[in-house]
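Enquirer: Model the structure of this input:
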Amino acid sequence: MFASTRAPSPMFTRAAHASLTSSSSSSRRVRRTGVTRCETAGSVRREVLKREERTKLDPSSDLDFYAQPRFVTHVDNDFLAQVTELYRQRIPANSKVLDLCSSWVSHLPREVEYAKVYGHGMNATELGRNDRIDNFFVRDFNKDPRIALESNSVDAVVCCVSVQYLQRAEEVFAEIFRVLKPGGVVIITFSNRLFYSKAIQAWRDASGYARVQLVKSYFSAIAGFTAPEVITDMGAQDDSILGKIRRFFQRSSSDPFYAVVAYANYKPVYEQGDCRRMSVDDDECIA
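Expert: Sure thing, here's the model as predicted:
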C-alpha cells in the first residue's frame, strides 16, 4: 500500500510567494532503537490503521476545504503557551526546523533564533503571512505524503493540532524520519479541538488516552524512532493539596494538552553545553 517516498518538490520563500500573489528515502541503519538487522531505519514496519479507520465524514478535497484563509488559532492561549515551552526545551537554538501542517503562526519561542524554519501547510496565503517561516510548500499529504526536503536535512519536526487529519499517517511519519538528522526530534501536539468532518474515523471515535496511543503507534510503526514520550503538562508541578486543586480547575477550564515526542535513532542529552548520544532503551551513554 505504501508508496515510495523520494524526490522533494519545489519550495517557496515567503518573498517569492508575495511576488507571485502580487503578479529519496534514507538508508541509514541503527541498533539502539529496536531496529533489527534486516530492517532499514525509516521503513514502515506495519500498517496502524485499517481502511475504514482512515475515512472521513467529508470526503471532498482537503485543498478546497482549506482554500479560504483562516487567520485564527484553534486552541486557547494556555495550550499554545505549553506548546511554545515544549519547543523551547526540546529544540536547540540554531536548529533547522520543519513545521508540518502549519499556518500563519508557528508557536516557536520568539527569543530563540533558528538556522532555518521550513513550513508546510494547505494554504499559501496563511503560510506567506507566517514571519517565522523562511521557505514553505503546499501539499495535501492525503494525496501525496512526500515532504519537499532532502534526507537528513532538519534537526526538528513539529506538528501542532493537525495529526488527526492524516489518512496516510504511516507514510508521513516515514517521511519525517527520512528528513530528520540522526538525533533529531519530532514533537506532535494536539488537544480535543478539530474539524470533525475532516478528522479520520480512528481519531473521531477515540478518547484522549486512545488518541495518545494512536500517535505512539505511528512512531512505533516506523523503524528507527526512539520509544515515544508522552507529556500532558509543561508547567511546574506543585504537588501540594492547593496545587492539585489549582491544576484541576485549570485543566477543566482550558484545552487539554497532549504531546508525543520521539527522536530519530537516539535521544541527545545536553549536559553543560556538551551533547552526548544516549540510548533511551537502556539509558547507557554511547559516544
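Enquirer: only C-alpha atoms for contact and neighbour calcs from this point on.
Expert: Will do.
Enquirer: Pretty sure residue 107 sits against residue 80.
Expert: Yes: applying Cα atoms under 8 Å, one finds residue 107 in contact with residue 80, separated by 6.9 Å.
Enquirer: Please give the structure of this sequence too, so both can be compared:
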Amino acid sequence: MNIKPKDKVLDIGCGSGELAAYVAQFCSPQGFVLGIDPSPYRIELAQKKRAKNCYFRVASSDQLYFLPSNSFDVVYLNYVLHWIENKRQVFEEIFRLLKPGGRLGISMGDKQQNSKVYSILMKSIHETLGKIPSERLVTPYYISREQLEKTAIQSGFSIDHLYVEENIHYLSSPSKVIEFFEASDFGNFLAGIPQKTKRKIIRKMRENLARLATPRGIEMKYRTIVFIGHKP
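Expert: Prediction:
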C-alpha cells in the first residue's frame, strides 16, 4: 500500500485494532490511522493498545457519512468486505473519502473456495436438515474476483493489482476446525439455526472432519482475493 509518514489512513472493520496499531507506525509522526468497527466490545479492546497517532470509533461501513470527502490517503478493509452486503455503496463512499490518488486495499474471501473442509460443513448441514437453507449460513456476502473488479470499476477506481491467492494450513483436530469457523465468523457461524440443531450439525461435522485427519492434521485451504486500486 506504500503508506507514507504523512498519510491519513482509514481501517474499516478494524476489530480489536492490531493491524491499525501496526500501520500507525508507518504514517507516524504526521499521519494517523482511524479504525472503525460496529462492535463496542472490539473498539474497547482496540483503545487499550492505541498509539499516539491511532484512533478508534464505533461505526459500521454504512455510517461513513460522518467523515469528510477527500480526507484520506489510504483506506483498507482486511477480511471485512465479505461481511458487507451492499458493496457498491461502500466502494462509492470510500471513493468519496479518498483524496485524488488515494489508495484502496482489500483482502477478502473468494466465493470459489474449493475447500474439502467447507464441503464437509455443507454436507453436515444437509445431512442434519435434509437441505441447505442458505449459503449465507456460512458465507454471507462472498463475491468472485470478477464481481469485485466490476464493482471497483463501476465505482470509479483504477485497479493496480487484483489476484487470488490460495493458502493452506493444518489444524490438529475437528474441534480446532470448528473453533476456527466460530472465531473467524465473529459469532455468525450457523447464525439463525436453533442451538439444539446447531449442536447436531457440529456433532456431524466432527464425525465427517475426523475422516480428513492426517499425521500433519486437517488441511485448511482458503482462497483470498487481494485488491489494490486508487482514485484517479
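Enquirer: more crowded one of residue 107 and residue 80 of structure 1?
Expert: residue 80 (20 against 17; other Cα atoms under 10 Å).
Enquirer: hey, where'd the strands end up in structure 2?
Expert: Using DSSP state E, the strands of structure 2 run over 8-12, 32-37, 54-58, 72-78, 98-109, 158-171, 218-230.
Enquirer: Mean neighbour count for the ones you listed - can I get that in TSV?
Expert: Below are the strands of structure 2 laid out as TSV (neighbours: other Cα atoms under 10 Å):
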stretch	mean neighbour count
strand 8-12	25
strand 32-37	25
strand 54-58	21
strand 72-78	22
strand 98-109	21
strand 158-171	13
strand 218-230	19
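Enquirer: Including distance to residue 25 of structure 2, could the ones you listed go into TSV?
Expert: As requested, the strands of structure 2 are arranged in TSV below (distance: least, Cα to Cα, whole Å):
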stretch	distance to residue 25 of structure 2
strand 8-12	11
strand 32-37	9
strand 54-58	9
strand 72-78	14
strand 98-109	18
strand 158-171	24
strand 218-230	20
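Enquirer: give the contact list for the residue most central in space within structure 2.
Expert: By Cα atoms, centre = their mean, structure 2 has its centre lying nearest to residue 79, at 1.8 Å. Contacts for residue 79 of structure 2 (Cα atoms under 8 Å, 6 or more residues apart in numbering) come out as 106, 107, 108, 109.
Enquirer: Please say which position in structure 1 it maps to.
Expert: The alignment partner of residue 79 of structure 2 in structure 1, by TM-score structural alignment, is residue 161.
Enquirer: what's the answer for residue 9 of structure 2, then?
Expert: Residue 9 of structure 2 maps onto residue 97 in structure 1, by TM-score structural alignment.
Enquirer: next one: residue 26 of structure 2
Expert: Looks like residue 26 of structure 2 aligns to residue 112 there (TM-score structural alignment).
Enquirer: separation between the residue nearest to the centre of structure 2 and residue 223 of structure 2?
Expert: Using Cα to Cα, to the nearest Å, one gets 12 Å for the distance from residue 79 of structure 2 to residue 223 of structure 2.
Enquirer: what's the overlap in contacts for these two?
Expert: Joint contacts of residue 79 of structure 2 and residue 223 (Cα under 8 Å, 6+ apart) are residue 109.
Enquirer: Spatially, which residue comes closest to residue 42 of structure 2, not counting chain neighbours?
Expert: residue 16 (4.7 Å; Cα to Cα, 6 or more residues apart in numbering).
Enquirer: what number of residues lie near that neighbour?
Expert: Residue 16 of structure 2: 23 neighbours (other Cα under 10 Å).
Enquirer: Please tell me I have it right and it contacts residue 50.
Expert: No: counting by Cα under 8 Å, residue 16 of structure 2 does not reach residue 50; the two are 10.2 Å apart.
Enquirer: Contacts only, for the residue nearest to residue 42 of structure 2.
Expert: Applying Cα under 8 Å, 6+ apart, the residues near residue 16 of structure 2 are 42, 43, 44, 45, 46.
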